[in-house]
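predicted model, plus sequence, below.
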Amino acid sequence: MFSHCPLRHPNNDKLRLFYEDTYRGYSVIQYKKSPLIENFLERSFFTLNLAQEKNRTTFAFRVDLHFPKAMKRSSIHNNNTVLTRFFRFFFYELKKANTKYVPSPRYLWAREQVGSEKPHYHLMLLLNKDAYDSLGVFSPGKDGTYSRQNLYHRMMRSWLKAMNFAADESCFKQLINVSKDHLTGRPWSSILNIENWYAMNDAMYMASYLCKTYSKIINQSTHVFDSSRR
């Protein structure tokens, strides 16, 4: 599949490149003949395992955060402060929901940019399944706003506020795309527990998409991948 297999990323020799179809016994994606970054795979593996150790069951899902097409390039796109704000607002939304069980959020994220003047973000979110087990309705309410109390609407409000838009702004449509299952074409989510190898295999496959070298601008003083640290 690969005719040339350097061991390190040409723009950052601390990043190890990975060319196999499995990592630690779990399936991973090789996208557009672009190797994966082993450092990111290891962090993904660690974060997924940590969630399963801490929760009886874990609700996992993948989303992509996009800036509005009409939004002009500005300083907000030069670093990841907007993503930090998103997580702060989203965690506040989770706390405000006052669920019976603690959500215990964990995450992986990747910053990518290809064919656009603005970047976008890929996320994998991990929540205590006893607190949340679905994303809810994706579409806005009849008034065009994202005011429902489901997970998707909470994420949309958080992303709008992170970009300094009003949380009840009605002119934006689904700036958060929910990733689809590569086999069924339906929105992907999974319930993980420490004894379910198949669910973990599926989650590692989905997480590995965040670990690809393709479309990541490396070594420009901006992080392109990270995870929760709890």
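On my side now, so go ahead.

when you work out contacts or count neighbours from here on, use the C-alpha atoms and nothing else.
Fine.

what about the closest residue to Asp181 other than its chain neighbours, neighbour count?
Residue nearest to Asp181 in three dimensions, not counting chain neighbours: Trp188, with 4.7 Å by Cα to Cα, 6 or more residues apart in numbering. A count of nearby residues for Trp188, using other Cα atoms under 10 Å, gives 19.

distance check, Trp188 against Ala60.
For Trp188, the distance to Ala60 equals 9 Å [Cα to Cα, to the nearest Å].

need the overlap of contacts for these two.
Counting by Cα atoms under 8 Å, 6 or more residues apart in numbering, Trp188 and Ala60 have no shared contacts at all.

can you tell me the SS state at the residue nearest the centre of the chain?
Computing the C-alpha centroid of the chain and ranking residues by Cα atoms, centre = their mean puts Leu123 first, at 0.6 Å. What DSSP: H, G, I helix; E, B strand; the rest coil gives for Leu123 is strand.

surely it meets Glu112?
No: Leu123 sits out of contact with Glu112 when judged by Cα atoms under 8 Å, with a separation of 11.2 Å.

and the helices in this protein?
Here the chain has its helices, by DSSP state H, at 38-54, 81-97, 151-162, 197-208.

who wins for proximity to His66 among those helices?
Closest to His66 of those is helix 151-162 (Cα to Cα; 9.0 Å).

circling back: out of the helices of the chain, which one sits most buried?
helix 151-162 (a mean of 23; mean count of other Cα atoms under 10 Å).

now do the strands in the protein.
Secondary structure of the chain (DSSP state E): strands at 8-9, 12-18, 22-23, 26-27, 36-37, 58-65, 106-112, 120-128, 176-178, 189-192, 225-227.

put this next to the previous one:
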Amino acid sequence: MKRHKTNTNLSLHYNDTYQGLPVMVSKGPFVANHLFELQHLMVSALARHHRIYAIRFDLRLPEDKSTHPIDALTNNVIQRFYASYKKKIQIDRKRAKSVNNRAHGSTVLYAWAREIASRDQQHYHGIVFLNHDAYNSLGTFELGRRNNYNRLVESWASALKIPVEKAAGLVHIPESATYRIDIDDRESQKSFFRRASYICKAATKQYGNGQHGFGCSRC
């Protein structure tokens, strides 16, 4: 493996698979350290819930920099986002339990990548793992509904300290954004990992500015 030119603590991965799981070769090379963390996260999520629901999404900052919170260019914003989202899931599961005592609970495991694209615009690629027995849909992409799409938008609004209406256009749901992954279904794991490997690519990540380019739940 080659070392990353701007961060020698990281190794680059050029192969088309990682630990038997496919990666998006055209987006390589990948940071091997991040692939390891992503795989470990998936395995940990499956150990908690043998069927998991994974969501891939993108988070952008407002183009009007005057509306940014003071710490917008740090990773504090993504930490606030996930703290808010986890709280919303906790509240929703408590509500579901009050209606039906047999309702399933759900942990929230997550990963994110911080990238700088053209025009030095910072953005994040995010992933969340939920219990598939509790959640299996993003829901309608319409503000005001009680669903996972709204939880993502509301959490990003909270992180940026802006109205929900302004945050809606900053949360992007890409194609092939959701996956059901089963502990005994290797194909479902391969399908997800290939798609999710995108956030582990070496390109467009910056180092040496005091901000991590990748982060995930501690398992």
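Now that the structure is in, tell me what you want to look at. Since the structure is predicted, the reported quantities are computational estimates derived from the model, not experimental observations.

TM-score for this pair?
TM-score for the superposed chains, counting by TM-score structural alignment, normalised by the length of the second structure: 0.90, backed by 210 aligned residues with a Cα RMSD of 1.7 Å.

the equivalent of Asn150 of the second structure over in the first structure: what's it in contact with?
For Asn150 of the second structure, the aligned position in the first structure is occupied by His153, per TM-score structural alignment. Shown in contact with His153 of the first structure (Cα under 8 Å, 6+ apart): Val137, Phe138, Pro140, Tyr146, Ser147.

neighbours of Ile55 of the second structure, how many?
Going by other Cα under 10 Å, the residues that sit close to Ile55 of the second structure add up to 25.

same check on Thr6 of the second structure?
Neighbours around Thr6 of the second structure, by other Cα under 10 Å: 10.

ok, and the closest non-adjacent residue to it?
Tyr207 (6.5 Å).

can you tell me what the one you found aligns to in the first structure?
Using TM-score structural alignment, the equivalent of Tyr207 of the second structure in the first structure is Ile218.

hang on, its match packs against Asp13?
No: using Cα under 8 Å, Ile218 of the first structure is not in contact with Asp13, being 10.7 Å away.

higher neighbour count, these two?
Set side by side, Ile218 of the first structure and Asp13 show more neighbours around Ile218, with 16 against 10, by other Cα under 10 Å.

spit out the contact partners of the more buried one.
Per Cα under 8 Å, 6+ apart, neighbours of Ile218 of the first structure: Asn11, Asn12, Val224.

identify the residue of the first structure aligned to Glu37 of the second structure.
Using TM-score structural alignment, the partner of Glu37 of the second structure in the first structure is Arg43.

please read the previous query as pertaining to Lys190 of the second structure.
Matched by TM-score structural alignment, Lys190 of the second structure corresponds to Asn201 in the first structure.

again with His49 of the second structure
Here His49 of the second structure is matched to Asn55 in the first structure, going by TM-score structural alignment.

please name the residues that touch the closest residue to that match other than its chain neighbours.
Leaving out its chain neighbours, the residue that sits closest to Asn55 of the first structure by Cα to Cα, 6+ apart is Asn128, at 5.9 Å. Taking Cα under 8 Å, 6+ apart, we find Asn128 of the first structure in contact with Asn55, Arg56, Thr57, Thr58, Phe59, Tyr101, Val102, Pro103, Ser104, Pro105.

same question for Glu117 of the first structure.
Arg73.

can you tell me how far it is from Lys69 of the first structure?
Applying Cα to Cα, the value for Glu117 of the first structure to Lys69 of the first structure is 10 Å.

ditto for Met155 of the first structure
Distance from Met155 of the first structure to Lys69 of the first structure, counting by Cα to Cα: 19 Å.

same check on Arg16 of the first structure?
34 Å.

the more surrounded of the two?
Comparing Arg16 of the first structure with Lys69 by other Cα under 10 Å, the one with more neighbours is Arg16, at 17 against 10.

right, and the more buried one touches Asn39 too?
Yes: Arg16 of the first structure is within contact range of Asn39, at 6.3 Å (criterion: Cα under 8 Å).

tally of neighbours for the counterpart of Pro119 of the first structure in the second structure?
Aligned counterpart of Pro119 of the first structure in the second structure: Gln122 (TM-score structural alignment). By the measure other Cα under 10 Å, the count of residues near Gln122 of the second structure is 19.

now do the closest residue to Gln122 of the second structure other than its chain neighbours against Met42 of the second structure, distance only.
Excluding its sequence neighbours, the residue lying closest to Gln122 of the second structure (Cα to Cα, 6+ apart) is Ile116, at 4.6 Å. Per Cα to Cα, Ile116 of the second structure is found 26 Å from Met42 of the second structure.

just Ile70 of the second structure next, same as before
Taking Cα to Cα, one finds Ile70 of the second structure at 33 Å from Met42 of the second structure.

with Ile89 of the second structure instead?
From Ile89 of the second structure to Met42 of the second structure the distance is 19 Å (Cα to Cα).

just give me the match in the second structure for Pro105 of the first structure.
Checking TM-score structural alignment: Pro105 of the first structure goes with Val108.

got the contact list for its match?
Val108 of the second structure neighbours (Cα under 8 Å, 6+ apart): Lys86, Ile89, Val128, Phe129, Leu130.

could I get the residues you listed as a markdown table with distance to Gln79 of the second structure?
Shown next, in a markdown table, are those (distance: Cα to Cα, whole Å):
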| residue | distance to Gln79 of the second structure |
| --- | --- |
| Lys86 | 11 |
| Ile89 | 16 |
| Val128 | 13 |
| Phe129 | 16 |
| Leu130 | 18 |
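
what range does stretch 9-16 of the second structure cover in the first structure?
Residue span in the first structure matched to stretch 9-16 of the second structure, by TM-score structural alignment: 14-21.

can you give me the buried ones in that stretch?
Leu15, Arg16, Leu17, Phe18, Tyr19 (16 or more other Cα atoms under 10 Å).

tell me the one among those residues nearest to Leu83 of the first structure.
So of the buried residues of stretch 14-21 of the first structure, ranked by how close each gets to Leu83 of the first structure (Cα to Cα), first place is Leu15, at 22.6 Å.
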